[in-house]
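Asks: Predicted model, plus sequence, below.
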Amino acid sequence: MADALIAVADDGAIRTVTVQRPDKLNALNAATLQALADAFRDAAADPEVRVVVLTGAGPKAFVAGADIAEMNTLSAVQGRDFSLLGQALMRQIERMPKPVIARVNGFALGGGLELAMACHLRIAADTAKVGQPEINLGLIPGFGGSQRLLRLCGRAATLELCLLGAPINAARALELGIVNEVV
């Protein structure tokens, strides 16, 4: 099942990990989070891999956030466990012994932006849109996104993104320091 959720490809020392749920805008469910954790564990252990590029399948989304349809079926305890799984993945990526680059194509919203912010560098397409829209669902970023956002771009921008819930374009994300480059 994990094979259908992500794809892993090597080009020399570069490993590309692609979230493969374009029909769901690459939304993260528990199985996808686990598949990503396994892929990053394998990349860390592989001496041939020198850098990991993380991206999403299709032109519409890097990762559009958590899979809301799945989240709506979770009990409170299962919801907490889902959040803890996401938090563990973000820490795993941050602590990778090899550089991890997010190649942000399309939407990086909610958990998708949290995933990108856990990476060491973020390169965004000029058409990318990023944001923390969880407030629109009565939620807060569940994977540590508000803390990562604060470290990247400061208090004012963090409050703007988390309290207003509106996405911003790639140029504004670059201006705020959320992404390192726009191409």
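Replies: Happy to help now that I have it. Numbering: from 1, shown residues only.

Asks: From here on, just use CA atoms for contacts and neighbour counts.
Replies: Noted.

Asks: list the contacts for the residue nearest in space to the middle of the chain?
Replies: Closest to where the C-alpha atoms of the chain average out (Cα atoms, centre = their mean) is residue 115, at 2.1 Å. With contacts defined as Cα atoms under 8 Å, 6 or more residues apart in numbering, the neighbours of residue 115 are residue 90.

Asks: Double-check that it belongs to a strand.
Replies: No. The assignment for residue 115, made by DSSP: H, G, I helix; E, B strand; the rest coil, is helix rather than a strand.

Asks: Comparison target below:
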Amino acid sequence: MYTNITTSQNNGITTITINRPSKLNALNKETIQELHAAFRVADLDADTKVIIVTGSGEKAFVAGADISEFADFSVAEGGKLAAKGQELLFDFVANLSTPVIAAVNGFALGGGLELAMAAHFRVASDNAKMGLPEVSLGVIPGYGGTQRLPQLVGKGRAMEMVMTAGMIDAQQALQYGLVNHVTTQEELIPLAEKLASKIMRNSSVAISAAIQSINAVYQDGVDGFKVEIEQFGNCFGTEDFKEGTTAFLEKRKANFPGK
């Protein structure tokens, strides 16, 4: 079905793997299109409760964008490339109602780090290296990097990372708050799956409402508190709320219908 990615579904988790090892899983136009399609399918699938995105092989999550595709672009084409990419993949992932965990192994550079940052949170293997090297090519991050990096690590650190085009290792990423957990390569996917299973015990409807509310913090001209109040109120009309509160009062484990 796909040329550059693979997908698998198991126990409520859909794993999307970028699979271009010879290119260190670099993002080209076709891969971005395929990732959009795979995320869309997983988000619409009632059996998928959590999505894990990772890279194949041991060397790279995604080592950047495929520079050969846009080296001769004009100003207008460059702007269109960024706008289309953000719409199709990076903003799309950030605003999915299904939780997305990025499992970062090896290099996550440029568009790769931007994809990891678009996920709802990140875990990394101890060999991970992350950075936004775009200014070394005479361009800036164009897939949300200049916006999401300061949100995650703070303005000063983001300025330094972007201006130096340098890489940070997994421990530094953990210290910066760029990733939530660091583990060995062998344990990376099991850790992501363990976190996914914790998420799956809870109401998928409430989690979707929480994602929207948390994202509202970072939207210009949007009152996040108002979004939270509205989403909180909406929860009262769901079957999950009835089940969750009933189970609590009856001192039993909730069995959420996801409605």
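Replies: In hand now; what should we look at? Every value quoted in this text rests on a predicted model; they were computed, and no experiment measured them.

Asks: Aligned against the second structure, show me the partner of the residue nearest to the centre of the first structure.
Replies: With TM-score structural alignment as the criterion, residue 115 of the first structure lines up with residue 115 in the second structure.

Asks: Tell me how far that match lies from residue 27 of the second structure.
Replies: Between residue 115 of the second structure and residue 27 of the second structure the computed distance is 10 Å (Cα to Cα, to the nearest Å).

Asks: what ranges do the helices span in the stretch 1-150 of the second structure?
Replies: 29-44, 75-85, 91-94, 111-118, 145-153 (DSSP state H, counting those that start in this stretch).

Asks: mind checking which of the ones you listed is nearest residue 22 of the second structure?
Replies: Proximity to residue 22 of the second structure (Cα to Cα) singles out helix 29-44 among the helices of the stretch 1-150 of the second structure, at 13.8 Å.

Asks: List of residues touching the closest one?
Replies: The set of residues external to helix 29-44 of the second structure that reach it, using Cα under 8 Å, 6+ apart, is 2, 4-5, 7, 14, 16, 18, 48, 51, 69, 85, 88-89, 92-93, 96-98.

Asks: After superposing, tell me the mean distance of it to the first structure.
Replies: With mean Cα distance after the TM-score superposition for the first structure, helix 29-44 of the second structure departs from the first structure by a mean of 0.8 Å once superposed.

Asks: That helix aligns to what range in the first structure?
Replies: Per the alignment by TM-score structural alignment, helix 29-44 of the second structure matches residues 30-45 in the first structure.

Asks: in the matching stretch, what's buried?
Replies: Judged by neighbour count (16 or more other Cα atoms under 10 Å), stretch 30-45 of the first structure contains these buried residues: 30, 32-37, 39-40, 43-44.

Asks: Stretch 171-180 of the first structure now?
Replies: The neighbour-count check on stretch 171-180 of the first structure (16+ other Cα under 10 Å) flags 171, 173-174, 176-179 as buried.

Asks: hey, where'd the strands end up in the stretch 1-150 of the second structure?
Replies: In the stretch 1-150 of the second structure, the strands defined using DSSP state E, counting those that start in this stretch lie at 5-10, 13-18, 50-55, 60-62, 100-104, 107-109, 121-125, 129-131.

Asks: between these, which one is nearest to residue 73 of the second structure?
Replies: Comparing these under Cα to Cα, the one sitting nearest is strand 107-109, at 21.0 Å.

Asks: Residues touching that closest one, excluding its own?
Replies: Residues outside strand 107-109 of the second structure that contact it (Cα under 8 Å, 6+ apart) are 59-64, 116, 128-133.

Asks: Just among these, which is most surrounded?
Replies: The residue in the contacts of strand 107-109 of the second structure with the most neighbours, by other Cα atoms under 10 Å, is residue 61 (34 neighbours).

Asks: Can you say which of the contacts of helix 29-44 of the second structure are buried?
Replies: Neighbour-count burial (16+ other Cα under 10 Å) is assigned, among the contacts of helix 29-44 of the second structure, to 4-5, 7, 14, 16, 18, 48, 51, 85, 88-89, 92-93, 96-98.

Asks: what's the closest of the residues you listed to residue 155 of the second structure?
Replies: Residue 155 of the second structure has its nearest neighbour among these in residue 93, at 23.0 Å by Cα to Cα.

Asks: Please determine how far that closest one is located from residue 10 of the second structure.
Replies: The separation that residue 93 of the second structure has from residue 10 of the second structure, given Cα to Cα, amounts to 20 Å.

Asks: And residue 63 of the second structure, by the same measure?
Replies: Taking Cα to Cα as the measure, residue 63 of the second structure falls 27 Å from residue 10 of the second structure.

Asks: same check, this time on residue 168 of the second structure
Replies: Counting by Cα to Cα - residue 168 of the second structure and residue 10 of the second structure are separated by 33 Å.

Asks: Compare those two and say which is more crowded by neighbours.
Replies: Ranked by neighbour count (other Cα under 10 Å), residue 168 of the second structure and residue 10 place residue 168 first, with 15 against 9.
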